[in-house]
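K.L.:
output the structure for:
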Amino acid sequence: MNPLQKLNQLGQSVWYDNIERSMLNVDGELAKLIKEDDLRGVTSNPAIYDKAIRSSSAYDADIKELQKSFNSPSDIFFELAVKDIQMACDLFMPVYQATNSLDGYVSLEVSPDLAHDVVGTIQEAKLLWNKINRKNAMIKVPATIEGIEAMSHLISEGININVTLIFSIKRYLRVIEGYISGLEKRVSAGKPINHIASVASFFISRIDAAIDPMLAENGKALQGKVAIANAQKAYQHFLEHYGEKRFKDLQAKGAKPQRLLWASTGTKNPEYSDVLYMDSLIGTETVNTVPPATYDAFRDHGTAKLTIMDNMADVDGILEQLDSLGVSLEDVTKKLEREGIAQFETAFNAMMDTINEKLLTL
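P.N.:
Model prediction:
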């Protein structure tokens, strides 16, 4: 049994932060990862799709055919992506069934230009959900203030949601409230909640990448520790809020906790272990969505043991020390959210250019 397989036994589900058409054959790479590593899900985003469509000819035939029916490169992209998500969902359906709908999910993100548009996000999320037409799909919605409002409404309509780009504890608490409120609204309407699944994608390595340079002179002892402490603090809130009576009442009606999903777990600093953010955040009722290089590294030399509660008593001290050095984690996380949305917009626009180029040459 390799370390990836062991994580699932410890209560942490491993998802793959990558998708590309050539992976999705019934005997292709994704099927192999499911069989050999007990892979439990897949996430995608505009940056992943920009790379996939730009570097692969696997989409060319569909692009050529789709231009007969669609004029917009955005419409063509979502047709391509929906087909991918459907294929991946079908490969994961046995996982979905074997885990009693805990895992086996595949995520597709709404357009990044909708990050501050409640109505637009709801409309596009519902459109994509209906197009994919798979009960083990998830629609990704950014955790902006507007995105959380949209997420809560979509949960109330019975749609599986991956709420993403969470960097701060303050924002995560709003996500928890939005999720639980959405479930309560659905219960009040007399509708079932036992089939709804959701994850809260909490970003890790980008925080250290942003903060470590600020600590170069006076705070070297904190370098490489803030992102993990921030995630541990989020996990404390997860345990607290999903252990309270308010959620337990929903759980009695079939509700599932909105699990924390660790995102951005590839190590950006070459001086750190290439599996630092996997080794350090292994906990029950969590998910880790892993980019390919980190996935391979953890399979090779990761350590599968419960670690998320390690040094938990030091978490508040680390965050207080950071504040005493004049570094505002809240300001950093706000900036990271803005940058994250901008990066996805840039990737999405680059992908539109790629599709336009292919439309001219195919």
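K.L.:
from here on, just use CA atoms for contacts and neighbour counts.
P.N.:
Fine.
K.L.:
just the endpoints, please. Distance across stretch 309-319?
P.N.:
Its start and end residues considered, stretch 309-319 measures 16 Å (CA to CA, to the nearest Å).
K.L.:
hmm, I was thinking of stretch 67-74
P.N.:
11 Å.
K.L.:
what helix or strand is L108 on?
P.N.:
Using DSSP states H and E, L108 sits in strand 105-109.
K.L.:
now the strands: where do they sit in the stretch 101-250 of the chain?
P.N.:
Taking DSSP state E, counting those that start in this stretch, the strands of the stretch 101-250 of the chain run over residues 105-109, 137-142, 161-166, 198-203.
K.L.:
turn those into a markdown table, columns for distance to Y179 and mean neighbour count.
P.N.:
Shown next, in a markdown table, are the strands of the stretch 101-250 of the chain (distance: least, CA to CA, whole Å; neighbours: other CA atoms under 10 Å):
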| stretch | distance to Y179 | mean neighbour count |
| --- | --- | --- |
| strand 105-109 | 17 | 26 |
| strand 137-142 | 12 | 28 |
| strand 161-166 | 9 | 27 |
| strand 198-203 | 8 | 24 |
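K.L.:
figure out which of the ones you listed is closest to V119.
P.N.:
strand 137-142 (12.3 Å; CA to CA).
K.L.:
rewinding a little: and the strand holding L108 with strand 137-142, angle?
P.N.:
40 degrees (axes from the mean of the first three to the mean of the last three CA atoms, to 10 degrees).
K.L.:
name the residues that touch strand 105-109?
P.N.:
For strand 105-109, the external contacting residues (CA atoms under 8 Å, 6 or more residues apart in numbering) are 40-46, 81-82, 85, 88-89, 92, 96, 136-141, 162.
K.L.:
another one to check against the first:
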Amino acid sequence: MNPLLQLLAHGQSYWLDNLTRQMLRNGELARRIHDEGLRGQTSNPAIFGKAIGKSQDYDEQIERLIDERRPTPEIYEALAIQDIQAACDLFRPVYDESKGLDGYVSLEVSPHLAHDMQGSLEEARRLHRMVQRPNVMIKIPGTPEAVPAIEEALFEGIPINVTLLFSIESYEAVAWAYIRALERRLEQGKSINALSSVASFFLSRIDVEVDKRLKALGPVDGIQPQDLLGKMAVANAKLAYQRFREILDDPRWQVLERQGAKVQRMLWASTSTKNPDYRDVMYVEPLIGPDTVNTMPDETIAAFADHGVVRDTVMEGMEEARQTMQALEKLGISFREVTELLMTEGMQKFVEPFDQILDIIEKKRSLLGGEGQTRAGEAASKGAQPAK
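P.N.:
This is a model prediction of the structure:
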């Protein structure tokens, strides 16, 4: 059996980290859902930037929106929402069959709002309302400033994908935000059994950053830096999963679970292997287990379908994971400093492609005969903030 189809029996869903209009039109996405067990899909500004900039699939709609004198940010938003709606419709049977656990398509708030609590909340409300699908999941970065927005959006019944989590501390903050939102809904007599959320824990970027630091060090107290290469991301994820299980044992969660609440699943993100010397499924095989999602790009999905090994692994090697983290600190590398840097860089890696999308649409506007638009005009449109 295709390893991808085996994951569900071990409590893990896999989602696709890619979305293009071509896969919607040519039947590829429908086939993958039906034949390959695909259970969800995520998008971000970088994904849409590639889809819009490297094809002509969007030109007809862009031209029509230009004729309507729509500002550039509204054009981008219209393109993205049309794709999200179409994907949600294809995943609707999965959503219905799983009773709202799977079948989601994620759409991200403007990355310029990452440190703006009220702006993030208003954007989440607006995008959820515009897509008009129960299985759209709004992505909000798990910055400290955004945690109250995440809680409030969940309280209002908006499914949330909390993205860009690198540290266990950040994960805990959003896990308790989910629990508080459910408790508030219960107190007000609102249903809690339809609400769904995932906490997206990023992986490969951790190893890229830590490996760079390890390669600059020599041995310390018998610890060889090269022995830790490529191990930190999985160790961190395993310890985060252990904390996740501990939260599920907490009496506050168990009260909610008895009332029908869904678990806020751990989602493994950034799962493509960046170092060609490492196994291409190194962020999939060691993290399989109950109540998890792995969102993979196309190349990782293909690799895992070809030679992935499936068994319950996420709770294995917990002591080794702790020792790995301790060894890193003994070498003088602050993991907290690494995760704070990655959060900052991660936001910039979404801001830049978001701004580039606007530039791409501006160029298409010129090619298709429309007038250009200034950045000030763009910033006036909802959901887009001027680049700093």
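K.L.:
list the TM-score for the superposed pair.
P.N.:
The TM-score (TM-score structural alignment, normalised by the length of structure 1) is 0.98; 361 aligned residues with a CA RMSD of 1.0 Å.
K.L.:
what's the mean distance for the strand holding L108 of structure 1 versus structure 2?
P.N.:
Mean deviation of strand 105-109 of structure 1 relative to structure 2 after superposition (mean CA distance after the TM-score superposition for structure 1): 0.3 Å.
K.L.:
now T295 of structure 2, what's its secondary structure?
P.N.:
strand (DSSP: H, G, I helix; E, B strand; the rest coil).
K.L.:
S272 is in contact with that one, correct?
P.N.:
No. T295 of structure 2 is beyond contact range of S272, at 9.6 Å (criterion: CA atoms under 8 Å).
K.L.:
higher neighbour count, those two?
P.N.:
T295 (26 against 21; other CA atoms under 10 Å).
K.L.:
that one maps to what in structure 1?
P.N.:
When structure 1 is aligned by TM-score structural alignment, T295 of structure 2 is paired with T289.
K.L.:
tell me the contacts of the closest residue to its match other than its chain neighbours?
P.N.:
Spatially, and ignoring its direct neighbours in sequence, T289 of structure 1 is nearest to W15 (4.4 Å; CA to CA, 6 or more residues apart in numbering). For W15 of structure 1, the contact set (CA under 8 Å, 6+ apart) comprises L39, R40, G41, V42, T43, V287, N288, T289, V290.
K.L.:
how does it look with 6 Å?
P.N.:
Residues near W15 of structure 1 by CA atoms under 6 Å, 6 or more residues apart in numbering: R40, G41, V42, T289.
K.L.:
in this structure the third one contacts I19, no?
P.N.:
Spelled out, that is V42 of structure 1. No. Using CA atoms under 6 Å, V42 of structure 1 makes no contact with I19, being 7.3 Å away.
K.L.:
of these two, who's got more company?
P.N.:
V42 (26 against 22).
K.L.:
how close does that one get to A255 of structure 1?
P.N.:
The value you get for V42 of structure 1 to A255 of structure 1, if CA to CA is used, is 22 Å.
K.L.:
same check on E357 of structure 1?
P.N.:
46 Å.
K.L.:
between the two, who's got more neighbours?
P.N.:
Neighbour count, other CA under 10 Å: between E357 of structure 1 and A255, A255 has more, with 20 against 12.
K.L.:
would you agree that one falls within a helix?
P.N.:
No. A255 of structure 1 sits outside any helix when classified using three-state DSSP, being coil.
K.L.:
run the chain-centre distance for stretch 50-62 of structure 2.
P.N.:
Here the centre of stretch 50-62 of structure 2 is set off from its chain's centre by 23 Å, with CA atoms, centre = their mean, to the nearest Å.
K.L.:
buried sites along it?
P.N.:
K50, A51, I52, G53, Y58, D59, I62 (16 or more other CA atoms under 10 Å).
K.L.:
tell me the SS of I341 of structure 1?
P.N.:
helix.
K.L.:
does L267 of structure 2 touch L203 like I think?
P.N.:
No. At 10.3 Å, L267 of structure 2 and L203 do not qualify as touching, with contact defined as CA under 6 Å.
K.L.:
settle it for me: which of the two has more neighbours?
P.N.:
L267 (27 against 24).
K.L.:
host element of that one?
P.N.:
strand 265-269.
K.L.:
what do you get for M87 of structure 1?
P.N.:
helix 73-98.
K.L.:
for that helix, give me the average deviation versus structure 2.
P.N.:
Looks like 0.9 Å for helix 73-98 of structure 1 (mean CA distance after the TM-score superposition for structure 1).
K.L.:
and that helix, what's buried?
P.N.:
73-74, 76-93, 95-96.
K.L.:
thinking again about what came up before, so the strand holding L267 of structure 2 aligns onto which residues of structure 1?
P.N.:
Against structure 1, strand 265-269 of structure 2 falls on residues 259-263 (TM-score structural alignment).
K.L.:
what about that stretch, how far off from structure 2?
P.N.:
Looks like 0.2 Å for stretch 259-263 of structure 1 (mean CA distance after the TM-score superposition for structure 1).
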